[in-house]
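[1] structure, please.
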Amino acid sequence: MNLSAPTQIVFIISLVIAVIALLMFFNVIAFIPVAAFWVMTLAFVVLVVGCLLKGA
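    Model prediction:
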């Protein structure tokens, strides 16, 4: 299994999702009915998939 760096767009998408999770944790965003932990987990999964898939 070869790992590669994620593309810039995948990194930015993951970063935006992580910032949304952080805002949810501090109750700045309260209208999303999902726990902040799961949103942060989604950001991490997006980043991992970007590292595992070549060109993604």
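[2] every contact and neighbour count from this point should use C-alpha atoms.
    Noted.
[3] how about the secondary structure of the spatially most central residue of the chain?
    The chain has Ala43 as the residue nearest its centroid, 1.5 Å off, counting by C-alpha atoms, centre = their mean. Three-state call for Ala43 (DSSP: H, G, I helix; E, B strand; the rest coil): helix.
[4] sequence B follows; please return its structure for comparison with A:
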Amino acid sequence: MLNLSPPRAITFLVSLVLIGLAVASLYMRIPTIGPTVVKFRTWFFIGAYVVLALGIVSKNL
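    Predicted coordinates for the structure are as follows:
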């Protein structure tokens, strides 16, 4: 059976930053890392979800 736990604060914040960058790149120009975020926006969305999902499944993350 799969034991789920709430993610740690740092895991949640990393996920929040990734999704925030992806959403912000839709509406505004991000100066330094903007071209990279725009180019890989879908992967930022997927990465944020994966980080959050791993944080829920793993107790150490």
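[5] circling back: what sits closest to the residue nearest to the centre of structure 1 if chain neighbours are left out?
    Leaving out its chain neighbours, the residue that sits closest to Ala43 of structure 1 by C-alpha to C-alpha, 6 or more residues apart in numbering is Ser14, at 4.7 Å.
[6] picking that back up, to which residue of structure 2 is the residue nearest to the centre of structure 1 aligned?
    Aligned by TM-score structural alignment, Ala43 of structure 1 pairs with Ala48 of structure 2.
[7] that older thread, verify the contact between the residue nearest to the centre of structure 1 and Leu15 for me.
    Yes - with contacts counted by C-alpha atoms under 8 Å, Ala43 of structure 1 reaches Leu15, the gap being 7.1 Å.
[8] what range in structure 1 matches the top helix by length along structure 2?
    Looking across structure 2 with DSSP state H, the single longest helix is helix 9-27. Using TM-score structural alignment, helix 9-27 of structure 2 lines up with residues 8-26 of structure 1.
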